[in-house]
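[1] the following block contains a protein sequence and its predicted model.
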Amino acid sequence: MSTANPLLQPWHAPHGMPPFADIRPEHFQPAFDVALAAHRAEIDAIAACPQPPDFANTLAAFDASGRQLASLQALFYTLAASATSPELQAAQRAMAAPLAQHHSATYMHQGLFRRVDALFQQRDRLGLTPEQRRLLERVHLDFTRAGACLAPDARARYAAVMARLAELNTRFAQNVLADESGYQLRLSSEAELAGLPAFVRAAARQAAQDRGLGEGVHVITLSRSLILPFLSFSARRDLRERAWRAWVGRGDDTGATDNRAICQEILALRAEQARLHGNACYADFALEDTMARSQAAVMDLLQRVWQPALAAQAREREAVLGAMTAAGATHALEPWDWRFYAEQARRARFELDEAEVKPYFSLDRMVAAMFDCASRLFGLQFKPRPDIAGYHVDVRAYEVLNADGTLRGLFLQDNYARPPKRSGAWMNALRNQSRALGHTPIILNNNNFARGAVGEPTLLSFDDVRTLFHEFGHGLHGLLSDVQHERLAGTQVLRDFVELPSQLYEHWMAEPQVLKKFARHWQTDEPLPDALLAKLQAARQFGQGYETLRYTASAIVDMAAHALPEPPADVVAFERDTLARWGLPAEVGMNHRLTHFQHLFSSAGYAAGYYVYLWAEVLDCDAFDAFVEAGDVFDPAVAARLRECILSAGNSVEPGAAFRAFRGRDPIVEPMLKDRGLLESVA
């Protein structure tokens, strides 16, 4: 198939983009066979080099190896997340173990590791540049954490564990996607649409049309941008309960998509993985390579916000109960009631109605706002390239140019929810930046916004706008990367540092000067009125107790599950009992239950690491204060320092040192507590 396989031919599209129109699922397995063999040959050649190991013939050569494989994997996982199909899912299941086995074989290659280890042992005498030394240290750690130092029998078992985990991660993610894409709450009458404002009705109508359900039908899906507004506005309590149970029940049901046993097996294998490394539990193993370093440090942070958040949520609960009383409701407050009555309480307290706000936040204008902020901060220009085709018609391409007009990279954006696309929002790289390889980055942002009706713009909630800016913060981290070696590029930093650029960028979306310029009514072009802006600012912290508890509860359960030496007999009961011990109010719930917690179980990326968003929030709030202290949120000197110390450095600098270089000191927690409105609860 090699002569006809487009994946094995040169990619001639602009910027080396993949030939999406020609790619079929059946192309991947033979292409991977070729790429895996080529990479094995490269690894063997580096290991067999007759010259003594040096930086060029070992570290730089290893960093440059496997380029065909890297391109294929980036493409494969992009399509599997954003434009999957039954055939592609089958290919993903078939390739999960072989790809994991290749990774293990690479990082357990004893001939290659001996050369890397020899360099590591004499690193103080090699005269390396700071970036070269950082690369050596990170690559050596990659090998040791992948099992290179284990005894032969242990290495074989470790490789088998990792292969099985790859299979389970794939099954977990596909089960969640099946539950999400298969759910439809049809609303066929005015009675079933009661309470829904025009923007929710339009999005539900469009979702029905996207699914071929014809005219006059409205559908609520499990897309966050659709189900959360439904829970906030629907006057039909019975339908809110149905939607809520489907939302929280993903992966927790008997049948083909039941993830309970998969979660248990993943936890068991991770515990074994940790034991092979000499750790008592997986949490200890995972945290060794983080800024936090220990469970104690993580739990200290979570506990510092838990009690203030409980106190804030208790105050919010009184407001919610007041809204229930005002509405004549006599039933108990249940989880599917909270958002509905919280929205009414917010309206009453701040005279703020989301249906009044949303027309000012069209997707196109908010994309323009995020580009404008990047231009003002970093001098970037964004040139639309409608001629560059993506994997779906929704994908938009932009050339990113430096202030002098030179090419910085390519930015792709895929904003809409679709049935064959996984939920959530994320950034990934189709190609990472590398000066040594001559690579400019190709960065992709995925969101899952509910598409507006035909002929009307897609309108975003304030939370949606935050998501848009958040993912673009990750995108800027990839686009502004300026390192020599690919392993250190962009977002390939420690997990509890990677969310700093993304969460920091969220701050600009709420700046009055940004909103006044770009938040304009989609029908009248009227700018956001001062009175409405004032209401938005006043209401910004309302509900933060509830949201903080939901996030922190998920982080607590994650850490507790991965701190066990053996998996729980029942993951659902374990989750329930853990939250009961912490005193989580029943009406609050958690952001992600274990059975659909993709951060934890579709890969190991955030396993024993969901806390990182809060850890990074300490960093981002303190970092944004540098702009506030300068008297200008677009201060050029602070922006230049941010670019140099954080965004361009990638993983070429230890993250604590990078933050100190930007801020002049270690981070402090008070700006985060203030931003969430929790300082009052601390006092």
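    Arrived safely.
[2] going by C-alpha atoms from here, please, whenever you check contacts or count neighbours.
    Fine.
[3] so which residues of the stretch 351-500 of the chain form strands?
    Applying DSSP state E, counting those that start in this stretch to the stretch 351-500 of the chain gives strands spanning 381-384, 396-401, 407-416, 426-431, 442-449.
[4] angle of the last one against strand 426-431?
    The reference is to strand 442-449. Inter-element angle recorded for strand 442-449 and strand 426-431: 150 degrees (by axes from the mean of the first three to the mean of the last three C-alpha atoms, to 10 degrees).
[5] so residue 134 touches residue 655, yeah?
    No. Between residue 134 and residue 655 there is no contact under C-alpha atoms under 8 Å: 11.5 Å.
[6] those two: which is more packed in?
    Higher neighbour count among residue 134 and residue 655: residue 655, with 21 against 17, using other C-alpha atoms under 10 Å.
[7] the more buried one and residue 494, how far apart?
    To residue 494, residue 655 is 8 Å away according to C-alpha to C-alpha, to the nearest Å.
[8] what do the two both touch?
    residue 291 (C-alpha atoms under 8 Å, 6 or more residues apart in numbering).
[9] quick one: the strands in the stretch 151-300 of the chain?
    Residue ranges of the strands in the stretch 151-300 of the chain, as given by DSSP E, counting those that start in this stretch, are 185-187, 218-220.
[10] out of those strands, which one sits most buried?
    strand 218-220 (a mean of 24; mean count of other C-alpha atoms under 10 Å).
[11] run through who's touching that strand.
    Strand 218-220 is contacted from outside by 184-188, 201, 204-208, 226-227, 230, 243, using C-alpha under 8 Å, 6+ apart.
[12] biggest separation within these, which pair?
    Farthest apart among the contacts of strand 218-220 by C-alpha to C-alpha are 206 and 243. That separation is 18.0 Å.
[13] what's the helix or strand hosting residue 45 packed up against?
    Here residue 45, judged by DSSP states H and E, is contained in helix 28-47. Contact here means 3 or more C-alpha pairs under 8 Å, 6 or more residues apart in numbering; DSSP states H and E; on that basis helix 28-47 packs against helix 61-64, helix 67-82, helix 86-107, helix 110-121.
[14] what residues of that helix count as buried?
    28, 31-32, 35-36, 38-40, 42-43, 46-47 (16 or more other C-alpha atoms under 10 Å).
[15] got another one to weigh against that:
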Amino acid sequence: MGPNPLLEPSGLPFGIPDFSAVAPEHYLEAAKQGAQEHLAELAAIATDPAAPTFANTFEAYERSGQLLRRAAMAFGTVRPAHGTADLLEVDAALQPLLSAHRDAVHLDPALHARLASLDTTGLDAVELDEEQARLAEETLRDFRLAGADLDDPEKERLRGLNARIAELSTDYSRRLLAGMNAAAVHFGHAEELEGLDPAEIASAVEAARTAGHPDGFLLTLVLPTGQPALERLRLAASRRRLFEASLGRGIGGEHGTLGVAAEIAALRAERAGLLGYGSHAELVLERQTAPSLAAVRDRLAELVPPAVANARREAAVLAEAAGHPVEPWDWAYCSAAVRRDRYAVDAAALRPWFELESVLHRGVFAAATALYGITFTERTDLPAYHPDVRAWEVSEEDGSPLGLFLGDFFARPTKAGGAWMNSLRDGASLLRERPVVTNTLNIAHPAGGGPALLGLDEVNTLFHEFGHALHGLFSAARYPSLAGTSVPRDFVEYPSQVNEMWALWPSLAAGYARHHLTGEPLPEDALERIKDAALWGEGFATTEYLAATVLDLAWHSLAPGQAVEDPLGFEDEALRAAGFDPDLVPPRYRTGYFKHIFDSGYAAGYYSYIWSEVLDADTVEWFTEQGGPVRSAGTVFRAELLSRGNTRDPLESYVAFRGREARIEPLLRRRGLAPIETAPTGPAPATPDGPPAP
């Protein structure tokens, strides 16, 4: 092992780590040393003989721990994107270390007392600007919710709970990744893949060889229940094999996750009780824009019945068209057939018009340039953690540097399913950083170096994740803990959802939606037909999402001491009690592969997507009124919302941008739901009891 490049700040552009020199063991070494240094820095803050000031307490706290921060952010980016066996071994040691370190920080009575002393002497008497006051408020709340007010025996129990939860979450993720690879479906004959295009079949051949099969075709799985190929596979038997492989992940065997999930949920409930809450969900809602758990449940109770009713109407249409009741594995295929018949939209036939490079440069980047004036220059000189990773330097309209964007687009066995955004640097002015952000997707790797052709959902995902990237790139925060996407979970999806609106905006689509062989533009009426067809399938899509949301809240509404012995039975009961029929529409994620909530930051927060979509739908109407992707609109949205991060209450940022609170009616129209009697308020109304990457 050579010298550890993480031990010192990187001298590369924008401070990007020198991944070419980082070995797996470097992450753990840097984290261990960084934790020790951080505790020493915090001890100096806590014992500073000088009178407490904002500079020597809260600002000093924000400056501390830079080595640990570098190591953790680098590892947190690489591990889910390229989880080799060596990195997974490091992860098993690193997560308990990080958990114990967080406890050492938040449960330090001297440090907490030092920070709180400035507050108790009256922050109003100290001349703080808006961002400084926000930092003090958020920091002290974090300490309180992490257990700073507990007595010593309670703190010791909390440390044990946190350590075990961290261990189990790592185990869940490891099992899930191995289980996804093991559940990939091997087909022996090309006839079984009838309906897939030649590029997809070639990718299946390559995937089979990569996985060690001497012949045949391998369809790998993505994270959600619904697999993209289900829409195009013509043989019902093939669809069934793929669907059942997806639905059965985590149920048993060496890769079983159900028992791990149940233990995580029970321990989270016990921890919530120790902290004075009735459930983990109640604890989580303390940090969100939603006013209460009851408000979230009330909103879901409003949305579930019309969504399920829409899904049942769609099922009836599918049954009539097919001439028999439609099985769950047939739904996507039959739904696509109805879309073709009713709206002349064939999603599979549209793929040649959506080639990755064109969508990225002439669509995603072009929209950002039109709205915000920023430009992109690819950098091939920077080291990456995998050969597929690409980097672009992002510049302001005047040519000054803004940050760095990394794109990691293709699926591989070492990558977790789904799509996400990460930050390697936060763009906090206190630390003189410029942002470095990543987008990670799971597009099937084209065989033989051919073009990567995208489905409409993948196009949408590309725009969605870049919305997160813009949120990080535009950070104008002073303090790293308030910068970029460091906002409440039920707000963070909002900017990314808004960015989806540009995916099929006519002026942008005319530039990027061109046939990858002929260069011909998408037929003029195709966009209109796609929009006309938008409401078809919303019953299914909304229902499968809401079912996953209800499942998340069910697991995280367990009372302290409550345990679940039969996770599948618990899941089924929770869904049916809420009005769902999982035999008709399975949830988007089941307990066995719900990575968002068992090894990510969405525990009791998967509702965030629909909660944020209230803001999103209202904002889409505003952008449409402004004339679309125009600089004047982008300037306002960037200044009042994207750049602000958590430097003020995010709903205050929304009102500053929109001029009023959000209204729910645009969301109801978008989702095709019946009108709901409600006051014209946003997703977090001022009065109590007034949701996220999918």
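    In hand now; what should we look at? Every value quoted in this text rests on a predicted model; they were computed, and no experiment measured them.
[16] TM-score of the superposition?
    TM-score for the superposed chains, counting by TM-score structural alignment, normalised by the length of the first structure: 0.95, backed by 673 aligned residues with a C-alpha RMSD of 1.9 Å.
[17] to residue 163 of the first structure, which of the strands of the stretch 351-500 of the first structure lies closest?
    That would be strand 426-431 among the strands of the stretch 351-500 of the first structure, by C-alpha to C-alpha, at 22.8 Å.
[18] can you give me the angle the longest helix anywhere in the second structure makes with helix 85-106?
    Counting by DSSP state H, the longest helix found in the second structure is helix 152-183. Calculated by the same axes, to 10 degrees, helix 152-183 of the second structure forms an angle of 160 degrees with helix 85-106.
[19] average distance between helix 152-183 of the second structure and the first structure?
    After superposition onto the first structure, helix 152-183 of the second structure sits on average 1.0 Å from its aligned residues (mean C-alpha distance after the TM-score superposition for the first structure).
[20] one step back: pull the residues that contact the helix holding residue 45 of the first structure.
    Under C-alpha under 8 Å, 6+ apart, the answer for helix 28-47 of the first structure is 1-2, 5, 7-8, 57-58, 61-62, 65-66, 68-69, 72, 76, 91, 95, 102, 106, 111-112, 115.
[21] what subset of those residues is buried?
    For the contacts of helix 28-47 of the first structure, a burial check counting by 16+ other C-alpha under 10 Å picks out 5, 7-8, 58, 61-62, 65-66, 68-69, 72, 76, 91, 95, 102, 106, 112, 115.
[22] sorry, back to before: give me the angle between the longest helix of the second structure and helix 66-81.
    Interaxial angle of helix 152-183 of the second structure relative to helix 66-81 (the same axes, to 10 degrees): 30 degrees.
[23] which positions within helix 152-183 of the second structure qualify as buried?
    Within helix 152-183 of the second structure, the residues scored as buried using 16+ other C-alpha under 10 Å are 155, 158-159, 161-181, 183.
[24] got it, and stretch 632-649 of the second structure?
    633-634, 636-648.
[25] do the same with stretch 508-518 of the first structure
    508-510, 512, 514-515, 518.
[26] just give me the match in the first structure for residue 380 of the second structure.
    Matched by TM-score structural alignment, residue 380 of the second structure corresponds to residue 386 in the first structure.
[27] and the residue nearest to that match when sequence neighbours are not counted, how many neighbours?
    Counting by C-alpha to C-alpha, 6 or more residues apart in numbering, the nearest residue to residue 386 of the first structure once its immediate chain neighbours are dropped is residue 397, at 6.4 Å. Residue 397 of the first structure has 23 neighbouring residues, counting by other C-alpha under 10 Å.
[28] got it, and the one 10 residues further on?
    Burial measure for residue 407 of the first structure: 14 neighbouring residues, criterion other C-alpha under 10 Å.
[29] that one maps to what in the second structure?
    By TM-score structural alignment, residue 407 of the first structure lines up with residue 401.
[30] before we move on, the earlier item: need the strands of the stretch 151-300 of the first structure in CSV (columns: distance to residue 196 of the first structure).
    Shown next, in CSV, are the strands of the stretch 151-300 of the first structure (distance: least, C-alpha to C-alpha, whole Å):
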stretch, distance to residue 196 of the first structure
strand 185-187, 11
strand 218-220, 11
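[31] out of those strands, flag the one nearest residue 460 of the first structure.
    Closest among those, using C-alpha to C-alpha: strand 218-220, at 16.5 Å.
[32] mean distance, that closest one to its aligned residues in the second structure?
    Here the mean offset of strand 218-220 of the first structure against the second structure after fitting is 1.3 Å, by mean C-alpha distance after the TM-score superposition for the first structure.
[33] so where is that strand in the second structure?
    With TM-score structural alignment as the criterion, strand 218-220 of the first structure aligns to 217-219.
[34] the helix holding residue 45 of the first structure to helix 86-107, inter-axis angle?
    For helix 28-47 of the first structure against helix 86-107, the angle by the same axes, to 10 degrees is 10 degrees.
[35] tilt between helix 28-47 of the first structure and helix 110-121?
    50 degrees.
[36] any idea how far the equivalent of residue 452 of the second structure over in the first structure lies from residue 418 of the first structure?
    Residue pairing (TM-score structural alignment): residue 452 of the second structure is matched to residue 458 of the first structure. Separation of residue 458 of the first structure from residue 418 of the first structure (C-alpha to C-alpha): 14 Å.
[37] same thing with residue 434 of the first structure?
    33 Å.
[38] the helix holding residue 45 of the first structure against the second structure, how far on average?
    Mean deviation for helix 28-47 of the first structure: 1.3 Å (mean C-alpha distance after the TM-score superposition for the first structure).
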